[in-house]
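[1] below: sequence and its predicted model.
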Amino acid sequence: MIDRNVTKLEYDVCDYQSIKNAFREIQSSDYSLFGLVNCAGVMKDAPLLMQTNEDIEHQMSVNVIASLNHIQFASRLMGRARSGSIVNITSVVGIEGSEGQVAYSTTKAAVIGMTKSVAKELAPLGIRVNAVAPGFIDTPLTASYDEQKRNDVLTKIGLGRFGHVNDVAHSITNLLKEDSAYISGQVLRVDGLMSL
């Protein structure tokens, strides 16, 4: 069972000093760090030829660099305890690719490579690292899609429905638990059998 006694820290995930300060606060608290979920993300859809460099860099900063920075700090704390679990949120488009989402899918593919590499590096410290790759999940991020696009996506989902936030949350929770103590370096698709 995951402890529900949590402390909320608010900071800019793209600001290295803010991340460092947050982990210092965790280290000086009475709590130990058993898990990290890298779930901050931005998606700025545009055809490749229309994508601005600013949007590309912003997606890379939030989706990849911020996650890597958090892993560096978290693994230092977890390594002392010789235990921990890190779950990175990627996307099915990081596996399959997606037209009109070149920059976004590139960042999510990078998260997959990062997950597999970090898992190998941190295994000797007893730290497990996995990723969850959601498909189309009803969130504010996907709410901007028009009805035609939503219907097009729905025809590609084997289970015939969009995913719910809880579908993803339960998968993350299961990977954090000790019940998953022998799972590391994996990418769990939570996509309702989606084909792109």
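    Cool, got the structure.

[2] from here on, contacts and neighbour counts on C-alpha atoms
    OK.

[3] need the longest strand for this structure.
    The single longest strand within the chain, with elements called by DSSP state E, is strand 127-134.

[4] against which helices or strands is the helix or strand where residue 118 lies packed?
    In this assignment (DSSP states H and E), residue 118 forms part of helix 102-122. Where contact means 3 or more CA pairs under 8 Å, 6 or more residues apart in numbering; DSSP states H and E, helix 102-122 is packed against helix 53-60, strand 84-89, helix 92-96, strand 127-134.

[5] hold the first one in mind and look at this next one:
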Amino acid sequence: MSDFSESQSASPEPSRKPKTKLIVAVAVGVLALGGLAALAAVIAQPSAISVAADACAGAKPLHAFLNDLQDSSSPQPEPTDTDELGALDELFEGVVSVEDNGTTLIVNTKSEDDDPLGATSLALDCVYEQLDVPAHIRERIGVTRSVDGRQDGAWDAFTASWSYHPDNGANVIIVQD
């Protein structure tokens, strides 16, 4: 005969089920919080359009170009007057803008009269680099004439339309799908 009474050996431990439920509930809660945190991190990330606009806004493309010139092995250019840089900042004002809650990037280069050297086209080059615009789209934009009207193209998660007129410059609209 056994030393245990029948009531002790026949009844399961009553505290085991609530502990299991508690562990499962905590695990589900942790996973849910982790999922929400990951979703919040993804939502909080700026769009590629916003990142490109920030990198290419104002005279940043020109300053990057001038820095590249200074870093090259060619002879150093003469120091630039800060008044000249201010005028260049003014030239780039409004060239790059973001619309539609960060899903649309608009680049408006200046006309040939306002920008005879084509310096504002550096903003386009910057956008091309930031958004990995493929060569076939860049080339199509580069050869567009005023008589061609509005053109369009697409790559990855972007669609673009553009036009050009020497009196107005290039107008490029890029939308993130």
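    Thanks, I have it. Keep in mind that this is a model prediction, so the values were computed, not measured.

[6] overlay the chains and give the TM-score.
    The TM-score (TM-score structural alignment, normalised by the length of structure 2) is 0.26; 69 aligned residues with a CA RMSD of 4.5 Å.

[7] circling back: which parts of the helix holding residue 118 of structure 1 are buried?
    The neighbour-count check on helix 102-122 of structure 1 (16 or more other CA atoms under 10 Å) flags 102-112, 114-116, 118-119, 122 as buried.

[8] which other helices and strands does the helix or strand containing residue 68 of structure 2 contact?
    Secondary structure assignment for residue 68 of structure 2, by DSSP H and E: helix 60-71. Secondary-structure packing of helix 60-71 of structure 2 (3+ CA pairs under 8 Å, 6+ apart): helix 121-130.

[9] relative to helix 60-71, how tilted is the helix it packs on?
    Compare the direction of helix 121-130 of structure 2 with that of helix 60-71 by axes from the mean of the first three to the mean of the last three CA atoms, to 10 degrees and you get 90 degrees.

[10] right, and the helix or strand after helix 121-130 of structure 2?
    helix 135-142.

[11] give the buried residues for that following helix.
    So, applying 16+ other CA under 10 Å, buried residues of helix 135-142 of structure 2: residue 141.

[12] what's that helix in contact with?
    For helix 135-142 of structure 2, contacts defined as CA atoms under 8 Å, 6 or more residues apart in numbering pick out 128, 153, 154, 162, 163.

[13] how about the second one, nearest residue that isn't a chain neighbour?
    Leaving aside its sequence neighbours, residue 153 of structure 2 sits nearest to residue 160 (CA to CA, 6 or more residues apart in numbering; 5.3 Å).

[14] OK, contacts around the one you found?
    Residues counted as contacts of residue 160 of structure 2 (CA under 8 Å, 6+ apart) are 152, 153, 154, 172, 173, 174, 175.

[15] show me where structure 2 has its helices.
    If DSSP state H is used as the criterion, the helices of structure 2 fall at 6-10, 16-44, 48-56, 60-71, 82-92, 121-130, 135-142.

[16] brain fart, structure 1
    16-28, 53-60, 66-81, 92-96, 102-122, 147-154, 165-176.

[17] give me the nearest residue to residue 167 of structure 1, chain neighbours excluded.
    Among residues not flanking residue 167 of structure 1 along the chain, residue 190 sits closest, at 7.2 Å (CA to CA, 6+ apart).

[18] among the helices of structure 2, which is nearest residue 106 of structure 2?
    For residue 106 of structure 2, the closest of the helices of structure 2 is helix 48-56, at 8.8 Å, according to CA to CA.

[19] so which elements touch that closest one?
    strand 96-99, strand 104-108, helix 121-130, strand 169-176.

[20] out of these, which one sits most buried?
    Most buried of these by mean neighbour count (mean count of other CA atoms under 10 Å) is strand 104-108; its value is a mean of 23.

[21] picking that back up, for residue 38 of structure 1, find the nearest of the helices of structure 1.
    Across the helices of structure 1, residue 38 of structure 1 has its closest neighbour in helix 66-81 (5.6 Å, CA to CA).
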